[in-house]
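> I'd like to go over a predicted model; first the sequence, then the structure.
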Amino acid sequence: MEPDLPERLRAFIVEAQESESVWGVSDCSKWAAAWVEQVHGRKIRLPRWRSRDEAHRLIAKAGSLERLWSDALAEFRLFETGRPQLGDVGVIDTSRYGQVGGIFVHGEYFAWRAETGVAFIVPRTIVKAWAIQ
């Protein structure tokens, strides 16, 4: 792990906590993608959406949020991991919201960019995780 990764991730999360979540800009998928882009210095080609409804239509068309991410991250050449580490990204399953994207943080916690801010949760099911390094 690069030495400044924990501090970079902390700053990335703090910045998100201090700003509004916007669909298609800083929602759970775009936020996690922005983290990967910051670490790697290049863009991920996720589909574009401007609203919750538009995002849900694209997810349904792909088959799931995991499939949408898998397609984009395969092209980006991030590889799946069975043991997510600090800063890795992934899709988890929640009982209330279904699949959501986010970033794995210390311990078993997962940072999810909800409409109300950044939530830290222990995933009940990790659908898929990708190593950022």
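That came in fine, so what should we check first? The shown structure was predicted, so the numbers you read here are calculated from the model rather than taken from an experiment.

> alpha carbons only for contacts and neighbour counts from here, please
OK.

> tell me which element residue 67 falls in.
helix 65-76 (DSSP states H and E).

> Which helix or strand lies directly C-terminal to that helix?
Following helix 65-76 toward the C-terminus (DSSP H and E): strand 79-80.

> Are there helices or strands packed against the helix holding residue 67, and which ones?
Applying 3 or more Cα pairs under 8 Å, 6 or more residues apart in numbering; DSSP states H and E, one finds that helix 65-76 makes contact with helix 52-62, strand 98-104.

> how about those, which one is nearest residue 128?
strand 98-104 (9.6 Å; Cα to Cα).

> So which residues make contact with the closest one?
28-29, 31-32, 64-66, 84-94, 110-113, 127 (Cα atoms under 8 Å, 6 or more residues apart in numbering).

> what comes up buried for it?
By neighbour count with 16 or more other Cα atoms under 10 Å, strand 98-104 contains the buried residues 99, 100, 101, 102, 103, 104.

> okay, now the one to match up with it:
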Amino acid sequence: MRTDLAEPLRAFLEEAQESESVWGVSDCSKWAASWVEQVHGRKIALPRWKSREEAHRLIARAGSLEALWSEALADFGLFQCGVPQLGDVGVIETGRYGQVGGIFLHGEYFAWRAETGVAFLVPRLIVKTWSIV
């Protein structure tokens, strides 16, 4: 277990609960990317968007959210992993919203930055996971 990430991740999650999600700033992709950036101390080169519509166009152009993340995270130097550990990031499939990005927690839990705050859920399908260490 990655106990060194537990406290920083808890603080990161609490901070997100107290702020509004903004497309292109703190939506599910940018939020998870900011977690990786906090751990590594450098920026991820994700495309820029300012609205849900722009984000969806970029995702469609890439082929999927997973494809968009795969390119950016490969360039950053993160690699796919098998079973996610505390603090790893990934893309899951949801019945209502399609693919969403977020951060894996203890056990099978996943934190997703929804428009209404941080949602905690157990993924029905993990599309891809990247180890942050």
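Arrived safely, thanks for sending. Just so it is clear, the structure is predicted and the values come from calculations on it, not from any experiment.

> hmm, back to that, distance to residue 45 of structure 1 added to the helices and strands packed on helix 65-76 of structure 1, as TSV?
Shown next, in TSV, are these (distance: least, Cα to Cα, whole Å):
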stretch	distance to residue 45 of structure 1
helix 52-62	14
strand 98-104	15
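
> Between those, which one is closest to residue 9 of structure 1.
strand 98-104 (9.2 Å).

> Mind reading off the mean deviation between the closest one and structure 2?
In the superposition with structure 2, the average deviation recorded for strand 98-104 of structure 1 is 0.1 Å (mean Cα distance after the TM-score superposition for structure 1).

> so after the longest helix belonging to structure 2, what's the next helix or strand?
Counting residues, the longest helix found in structure 2 (DSSP state H) is helix 3-17. Sequence order places helix 28-40 as the next helix or strand after helix 3-17 of structure 2, per DSSP H and E.

> how about that following helix, aligned to which bit of structure 1?
Using TM-score structural alignment, helix 28-40 of structure 2 lines up with residues 28-40 of structure 1.

> Contacts for that stretch, please.
By Cα under 8 Å, 6+ apart, stretch 28-40 of structure 1 touches 9, 12, 24-25, 43-44, 89, 100-103, 112-114, 132.

> Show me which positions of that stretch end up buried.
Neighbour count says stretch 28-40 of structure 1 has 28, 29, 30, 31, 32, 33, 34, 35, 36, 39 buried, by 16+ other Cα under 10 Å.

> Out of those residues, flag the one nearest to residue 16 of structure 1.
Ranked by distance to residue 16 of structure 1 (Cα to Cα), these are led by residue 31 at 8.3 Å.

> Distance from the chain centre to stretch 31-49 of structure 2, please.
Distance of stretch 31-49 of structure 2 from its chain centroid, counting by Cα atoms, centre = their mean, to the nearest Å, is 9 Å.

> what's the span of it from first residue to last?
Start to finish, the residues bounding stretch 31-49 of structure 2 are 13 Å apart (Cα to Cα, to the nearest Å).

> Between helix 28-40 and the longest helix of structure 2, find me the angle.
140 degrees (axes from the mean of the first three to the mean of the last three Cα atoms, to 10 degrees).

> who does helix 3-17 of structure 2 touch, helix- and strand-wise?
Under the contact criterion of 3+ Cα pairs under 8 Å, 6+ apart, helix 3-17 of structure 2 touches strand 117-121.

> quick one, the strand it packs on and helix 3-17 angle?
Angle, strand 117-121 of structure 2 to helix 3-17, by the same axes, to 10 degrees: 130 degrees.

> between strand 117-121 of structure 2 and strand 98-104, how many degrees?
Using the same axes, to 10 degrees: strand 117-121 of structure 2 against strand 98-104 is 90 degrees.

> Other residues contacting strand 117-121 of structure 2?
So strand 117-121 of structure 2 is in contact with 13, 16, 17, 18, 19, 20, 21, 109, 110, 111, 112, 113, going by Cα under 8 Å, 6+ apart.
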